[in-house]
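J.: let me see the structure of the following:
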Amino acid sequence: MKLYISSLIFLVLMSLSSFSQSKEYELIVPGLTIPWGGTFLPDNSMLITEKEGKLIHFKKGKKTEITNVPTVYLRGQGGFLDVKLHPNYRENGWIYFTYASSQGERNGGNTALMRAKLKGNQLVNTEVLYKASPNTTTSYHFGSRIAFDVENHVYFSVGDRGSRDLNPQDITKDCGKIYRLNDDGTIPKDNPFVNNKNAKKAIFSYGHRNPQGMEMNPFTNEIWSHEHGPKGGDEINIIKKGKNYGWPKASFGVNYSGTKFTDKTSIPGMENPIHYWTPSIAPSGMAFITSDKYRKWKGNLLVGSLKFQYLSRCILKDNKVFKEVKLLKDIGRVRSIEQGLDGYIYVGVENLGIVKLLPK
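T.: Sure, this is the predicted structure:
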């Protein structure tokens, strides 16, 4: 009898454990392949970019494909990338996109920033605000995330496009940079290199490898970004005006073969990361929790892992990652993260869709 009761209790506990794990998230938007970016319209419906070149409007359980989207250069890591609403979207209607584009000279493509408005089920008033050059047929390191600061400057990232020894440390060249523009695409007069004759005037910071996460920290108003290292050395950085973030002169990573390309992890005059991962997690997506839905998690930073397929909850202390907790383990490649207008966190997972993270 005692053995029977013990077995019954064990089965009940296992059932409750399984139920708890299954309720860690709720699938909201099924049937997506690579939901690279997402944002919420004022009615809490979603705009979702599919890397292959589609823009999906998800509203009241229905997916509608938006027309007149930009033609993307679909190659390797390149495609339709991020999407972000202007902070004053209710007044001006502007939506911003980054994508790999083949426009311009040479074969191949590079990262572009455009803005447009949504009218019905199509984009209108499309404007390309910036196009990195030159085009190249390499298939990796396009970036690219979008963020706004409190003055409505638009920031966007472009990876080094695989030319680590040419692009990131050279401010006369695009790529391996984070850029800052006025919201209409003009160059801010106080950008750090506007008075440098040969520099790319849109550059805000340089020495980056492949930034695929960027957000304004709503508690400090600083721009935070993370980027892929090589083998080891994925980083989180606080982006500062005109600063050099070291790639490839300094890194905690090594070549994929295991050989070193630098013996330095820090160089005077270059910015150090506030956190790094070794081994690399392949970070993608970033969001700060500002709502009260998750109680003690408010103020935490969320980062997705493509490589290990989980959501990292980074507990912050004095602008450092004090501790990490893994959520949604083995859910799939976590590509994008957004906090909805309802206060819940929504996570884009490759070959699954958009899931809502449920409070525990």
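J.: going forward, measure contacts between C-alpha atoms and count neighbours the same way
T.: OK.
J.: which residues does the residue nearest in space to the middle of the chain contact?
T.: The residue lying closest to the centre of the chain (C-alpha atoms, centre = their mean) is residue 213, at 2.8 Å. By C-alpha atoms under 8 Å, 6 or more residues apart in numbering, the contact list for residue 213 reads 144-145, 225-227, 283-286, 303.
J.: to check against the first, give me the structure of this:
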Amino acid sequence: MTAARLALSASLAALLTAPALAEVVETEHHSMTVERLAGPLEHPWSVAVLPDGAMLVTERPGRLRLIVDGELQSEPVSGVPDVRAGGQGGLLDVVLDPDFAGNRMIYLAFSEAGEGGAGTAVARGRLTRDGATARLDDVEVIFQQVPKVSGTSHFGARLVFAPDGKLFIGLGDRQQRERAQDLSTTIGKLVRINADGSIPDDNPFVGQEGALPEIWSYGHRNIQAAALDPSTSDVVAIEHGARGGDEINYPEVGKNYGWPVITHGVDYSGEPIGVGKAAEGMEQPIYQWTPSIAPSGMAYYTGTAFPEWNGDLFVGALRGQMLVRLDIEGDRVVGEERLLEGTIGRIRDVRQAPDGSLLVLTDAGDGALWRLTPAVTD
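T.: Next up, the predicted model:
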């Protein structure tokens, strides 16, 4: 690490105890101000911005927190379903219903205990706020990964609504890799359901014997990011590889994305996985990282605050402790810039705020919500 980067890392790390301060960081196209907005948060996983500018943040141990005017409210949101917290499991993604302004519904992905161990589940509830306090009413579980299995890893759990109101759920293989190819389970799958948990009639495996009708695509290892491509409205998903082979995919209806038969990575032992990097009938990623950056959270930039970034894809990284900016042309990545590398910590989630700023969460016991805005110059 260069002396300049060491100095930047020390400077930004100091912000962890000084939330009112900010640091200016230079990038290829913009100068940006990096500001610690709220914290400490215990292993925060996801952030959602409410129409009035308040924010909801999930903490992995099982708390849903409310941030109002940049202040973290002391009382967690009540009514959150019970979670099986441990390892990578807990309270994970949070998204708003597309008609939130009318129905006040939010959706939570979490690890749920049950016979056999645990699995990813999705619940929805109606958010009610009274000043600094908030609660969830009418909470119901609308999806449960099957089967539940032992272990505390690879829950996936990213949620994204399509323009037609269908909900996509990115799932992990729960470290039972062979089941990612088994259509009788939702392990290692991308699932598509209606907002009430029912199954759309046009899902690819509806009516197929031995296949679960909620499956959209399969052969995924651990989907840790999902978003809509703003140019096509297609779902884009990013998943962790093992040692290398983190993938960006445009999951198409009914297709097989290969895990664990094909991968661009190798096992943690260094041994090969499957048959290699390609096989007939299995899709290739549009982009992959080897060595792995452990991607988590993603957002396409569509705002005006950073005009040179319009259309770019931002991806958080855990292992790399950075925010990755990808220059996108169509469905191709033509450039990559690594921001905040080794400075503020493991970036778990990234979202665009309505004002065009970027919000990032750092995953740590004393994690925080950070805001990136254009630097003001004299």
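J.: care to give me the TM-score?
T.: Once superposed, chain against chain, the TM-score is 0.92 (TM-score structural alignment, normalised by the length of the first structure); 342 aligned residues with a C-alpha RMSD of 1.6 Å.
J.: host element of the residue mapped onto the residue nearest to the centre of the first structure from the second structure?
T.: Under the alignment (TM-score structural alignment), residue 213 of the first structure pairs with residue 225 of the second structure. Using DSSP states H and E, residue 225 of the second structure sits within strand 223-228.
J.: grab the nearest non-local neighbour of the residue nearest to the centre of the first structure.
T.: residue 285 (4.6 Å; C-alpha to C-alpha, 6 or more residues apart in numbering).
J.: then residue 327 of the first structure?
T.: residue 311 (4.9 Å).
J.: just confirm that neighbour contacts residue 324, I think it does.
T.: No: Residue 311 of the first structure is beyond contact range of residue 324, at 9.9 Å (criterion: C-alpha atoms under 8 Å).
J.: these two: which is more packed in?
T.: residue 311 (30 against 15; other C-alpha atoms under 10 Å).
J.: how far away is that one from residue 145 of the first structure?
T.: Per C-alpha to C-alpha, to the nearest Å, residue 311 of the first structure is found 18 Å from residue 145 of the first structure.
J.: likewise for residue 22 of the first structure?
T.: From residue 22 of the first structure to residue 145 of the first structure the distance is 31 Å (C-alpha to C-alpha).
J.: look at these two and report which has more neighbours.
T.: Looking at residue 22 of the first structure and residue 145 with other C-alpha under 10 Å, you find the greater number of neighbours at residue 145, namely 30 against 11.
J.: which ones are touching that one?
T.: Contacts of residue 145 of the first structure (C-alpha under 8 Å, 6+ apart): 81-83, 98, 156-157, 211-214.
J.: now do residue 222 of the second structure
T.: 154-156, 170-174, 188, 239-241.
J.: excluding sequence neighbours, find me the nearest residue to it.
T.: residue 172 (3.8 Å).
J.: now do the SS call for residue 271 of the first structure.
T.: Secondary structure state of residue 271 of the first structure, per DSSP: H, G, I helix; E, B strand; the rest coil, is coil.
J.: could you pull up the residues touching it?
T.: 243-246.
J.: what's the match for it in the second structure?
T.: Checking TM-score structural alignment: residue 271 of the first structure goes with residue 283.
J.: mind checking how far that match is from residue 242 of the second structure?
T.: 18 Å.
J.: same check on residue 66 of the second structure?
T.: Counting by C-alpha to C-alpha, the gap from residue 66 of the second structure to residue 242 of the second structure is 34 Å.
J.: returning to that earlier point: what about the residue nearest to residue 327 of the first structure, which helix or strand?
T.: strand 310-317.
J.: contacts for that strand, please.
T.: So strand 310-317 of the first structure is contacted by 297, 299-305, 321-334 (C-alpha under 8 Å, 6+ apart).
J.: over in the second structure, find the residue span it aligns onto.
T.: Strand 310-317 of the first structure covers residues 322-329 of the second structure once aligned (TM-score structural alignment).
J.: buried stuff in the matching stretch?
T.: Judged by neighbour count (16 or more other C-alpha atoms under 10 Å), stretch 322-329 of the second structure contains these buried residues: 322-328.
J.: between those residues, which is nearest residue 210 of the second structure?
T.: residue 328 (38.3 Å; C-alpha to C-alpha).
J.: counterpart of residue 248 of the first structure over in the second structure?
T.: With TM-score structural alignment as the criterion, residue 248 of the first structure matches residue 260.
J.: pretty sure that match contacts residue 272?
T.: No: with contact defined as C-alpha under 8 Å, residue 260 of the second structure does not count as touching residue 272 (10.5 Å).
J.: higher neighbour count, those two?
T.: residue 260 (22 against 15).
J.: can you pull the contacts of the more buried one?
T.: Residue 260 of the second structure neighbours (C-alpha under 8 Å, 6+ apart): 177-178, 180-181, 219, 221, 273-274.
J.: make a PyMOL selection of the buried ones in these.
T.: Applied in PyMOL, the following selects the buried portion of those according to 16+ other C-alpha under 10 Å:
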select buried, resi 177+180+181+219+221+273+274
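J.: need the contacts of residue 260 of the second structure in a markdown table with secondary structure and distance to residue 82 of the second structure, can you?
T.: As requested, the contacts of residue 260 of the second structure are arranged in a markdown table below (DSSP: H, G, I helix; E, B strand; the rest coil; distance: C-alpha to C-alpha, whole Å):
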| residue | secondary structure | distance to residue 82 of the second structure |
| --- | --- | --- |
| 177 | helix | 27 |
| 178 | helix | 29 |
| 180 | helix | 26 |
| 181 | helix | 30 |
| 219 | coil | 29 |
| 221 | coil | 25 |
| 273 | coil | 36 |
| 274 | coil | 37 |
